[in-house]
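Student: here is a sequence with its predicted model. Questions after.
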Amino acid sequence: MIRHARVLPVLLLAPLLLTACGSEKAGDPRPSGSGSAAAPAAAPDTGELASRAQAMGVAPELVYVTEAPGFTLAQQSVGVLGDEGFSATWVDGDTHALLRLAVDRGTITAGTCPEQPVGDLSDEHTTCERDGDAWYRTGAGRHEYALPEEEHVVRVSAETDTVPRDVLRAAALAAHRPDAAETERLLPSAEPAPATPVERGDLPPFGDGAPDNHVGEGG
């Protein structure tokens, strides 16, 4: 996990009164990638974040991080999404359930929500429910919280039968821009790894180091 999980208020994890797509109650909690989550302990190191993200081909402003109890970042999953988006996956150490964070350019509205697939199959039916400022979406055996931000959408998704909705919602609430320490753990270094000399078994440890082409007895 990137950080110790925050303890969310019980109210945020209580069952919500959800309305149909396109409607909401004024008193509903407001899941949001930036406004609802607590501020990081340290300010983001924008220079280091930018250099690491750009080295991967990711737009720095699309890099987010999240957290959920029992889930740990799968480092090999961190990468570019589409042209310059960002994607990473967290794994539950006990159940091996996967929690995916994806951030990309675009918008989502009451009109476009049903047209955007939750899974990888574009012909699957998608249902949408308004949950504060976010959309709770289901389709193709998956469910997702989609959080509209400025010119991009933060999505936290999982398989419906492996990650409960309250866990998914809590992870969506926890999504935020990484601070310096989180950037260090989340993104690979922008510096290329040092080249490792290739060991040649035919170079003798003495003399001028010329290859040993001696042919043994019998050819």
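Tutor: The structure has been received and is ready for your questions.
Student: please make it C-alpha for all contacts and neighbour counts, starting now.
Tutor: Noted.
Student: what strand or helix carries Ala172?
Tutor: helix 165-174 (DSSP states H and E).
Student: so where do the strands sit in the chain?
Tutor: 19-20, 71-73, 79-81, 85-92, 98-105, 127-131, 134-139, 142-149, 152-159 (DSSP state E).
Student: between those, which one is closest to Leu12.
Tutor: strand 127-131 (11.4 Å; Cα to Cα).
Student: gap between the closest one and the chain center?
Tutor: Its chain's C-alpha centre and that of strand 127-131 lie 22 Å apart, by Cα atoms, centre = their mean, to the nearest Å.
Student: cool, and stretch 169-186?
Tutor: Counting by Cα atoms, centre = their mean, stretch 169-186 comes out at 9 Å from the chain centroid.
Student: quick one: Arg100 from Ala195, how far?
Tutor: Arg100 sits 33 Å away from Ala195, going by Cα to Cα, to the nearest Å.
Student: more neighbours: which of the two?
Tutor: Legend: neighbour count by other Cα atoms under 10 Å for Arg100 and Ala195, higher for Arg100 (21 against 6).
Student: now do the same contact list for the more buried one.
Tutor: 87-90, 155-158 (Cα atoms under 8 Å, 6 or more residues apart in numbering).
Student: putting a second one here so we can go through both:
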Amino acid sequence: MIRHVRVLPVLLLTPLLLTACGSEKAGAGGAPGSPSAATPAAAAPDTGAGELRVRAQAMGVAPELVYVTEAPGFTLAQQSVGVLGDDGFSATWVDGGTNALLRLAVDRGTITAGTCPEQPVGDMSGEHTTCERDGKAWYRTGAGRHEYALPEEGHVVRVSAETDAVPRDVLRAAALAAHRPDTAETDRLLPSAEPAPATPVERGDLPPFGDGAPDNHVDVGG
């Protein structure tokens, strides 16, 4: 069920060590050209996944619920990125020419033929919802909006827009393009987890002596 958006580290994945096949020890020599001749190297840490995890958790979002999408003419509205419900994810893309909005929302749960009509499109609770199966997704309409909902393991990815603002084929393409972000996309999508440096605020009206209270002295005559 779609819920309202609340406005807006964790251990890195341990590198996996590759070992040689069979009973030979890793790094054991072999005949030139044989599979055991090369020394297995340790896999590099997945720094992209680690950065996604740190940034998402700093926002209060479950890392596995962070998705990104794309559509021709639409760009991410950075200020729209935030938490959905308890630990879900939401972000909006804007068409610079028409100001049409594409909203991506990912939250825990599922959607079936039985529950689809009961779940409102967007945040319009109490409105009638129609559902149509479209491949692995559900095409849903209601309250002047339409949406593609894609059930995933333990969560649902939704891409919605106003019916008159975004054509169905554009909406469908954006929904099918939704995916887990790579390192570069994570950097563009999520704010940095580093806290802003604490800078003391300087008060110009505080005297350098006494108890530090503001000087409210008034001359004779007011």
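Tutor: Great, that's in hand. All figures in this text were calculated on a predicted structure; none of them were measured in a lab.
Student: and the TM-score between these chains?
Tutor: In this superposition the chains share a TM-score of 0.73, using TM-score structural alignment, normalised by the length of the first structure; 175 aligned residues with a Cα RMSD of 2.1 Å.
Student: ok, and the closest non-adjacent residue to the spatially most central residue of the second structure?
Tutor: Compute the mean C-alpha point of the second structure, and by Cα atoms, centre = their mean the closest residue is Val66, 3.4 Å away. Using Cα to Cα, 6 or more residues apart in numbering and skipping the chain neighbours, the partner closest in space to Val66 of the second structure is Phe89 (5.8 Å).
Student: Gly207 of the first structure versus the aligned partner of the one you found in the first structure, what's the distance?
Tutor: Counting by TM-score structural alignment, Phe89 of the second structure corresponds to Phe86 in the first structure. Applying Cα to Cα, the value for Phe86 of the first structure to Gly207 of the first structure is 53 Å.
Student: the two - which one has more neighbours?
Tutor: Phe86 (27 against 7).
Student: helices along the first structure, start to end?
Tutor: For the first structure, the helices defined by DSSP state H occupy 10-13, 46-56, 165-174, 180-186.
Student: what residues does Gln78 of the second structure make contact with?
Tutor: Neighbours of Gln78 of the second structure in contact, by Cα under 8 Å, 6+ apart: 91, 189.
Student: for it, what is the corresponding residue in the first structure?
Tutor: Looks like Gln78 of the second structure aligns to Gln75 there (TM-score structural alignment).
Student: before we move on, what about Pro195 of the second structure?
Tutor: Counting by TM-score structural alignment, the partner of Pro195 of the second structure is Pro192.
Student: what's the answer for Pro117 of the second structure, then?
Tutor: With TM-score structural alignment as the criterion, Pro117 of the second structure matches Pro114.
Student: any idea how far the residue lying closest to its match once chain neighbours are set aside is from Val103 of the first structure?
Tutor: Among residues not flanking Pro114 of the first structure along the chain, Thr126 sits closest, at 5.2 Å (Cα to Cα, 6+ apart). In this view, Thr126 of the first structure and Val103 of the first structure are 19 Å apart by Cα to Cα.
Student: neighbour count: these two, which is higher?
Tutor: Legend: neighbour count by other Cα under 10 Å for Thr126 of the first structure and Val103, higher for Val103 (26 against 19).
Student: show me the contacts for the corresponding residue of the second structure for that one.
Tutor: Alignment note: Val103 of the first structure maps to Val106 in the second structure; criterion TM-score structural alignment. Shown in contact with Val106 of the second structure (Cα under 8 Å, 6+ apart): 65-67, 84, 88-90, 155-158.
Student: got it, and Val65 of the first structure?
Tutor: Counting by Cα under 8 Å, 6+ apart, Val65 of the first structure has contacts 2, 101, 175-178, 182, 186.
Student: out of these, which are buried?
Tutor: 2, 101, 175-178, 182, 186 (16 or more other Cα atoms under 10 Å).
Student: out of the residues you listed, flag the one nearest to Ala140 of the first structure.
Tutor: Leu101 (17.2 Å).
Student: my guess is the closest one contacts Ala158, does it?
Tutor: No. Look at Leu101 of the first structure against Ala158 with Cα atoms under 8 Å: they stay out of range, at 9.1 Å.
Student: before we move on, the earlier item: okay, the contacts of Val65 of the first structure in TSV with distance to Pro69 of the first structure next?
Tutor: Listed next are the contacts of Val65 of the first structure as TSV, based on distance: Cα to Cα, whole Å:
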residue	distance to Pro69 of the first structure
Ile2	11
Leu101	15
Ala175	13
His176	16
Arg177	19
Pro178	18
Glu182	17
Leu186	17
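Student: how near is Pro164 of the first structure to Ala171 of the first structure?
Tutor: In terms of Cα to Cα, Pro164 of the first structure sits 11 Å off from Ala171 of the first structure.
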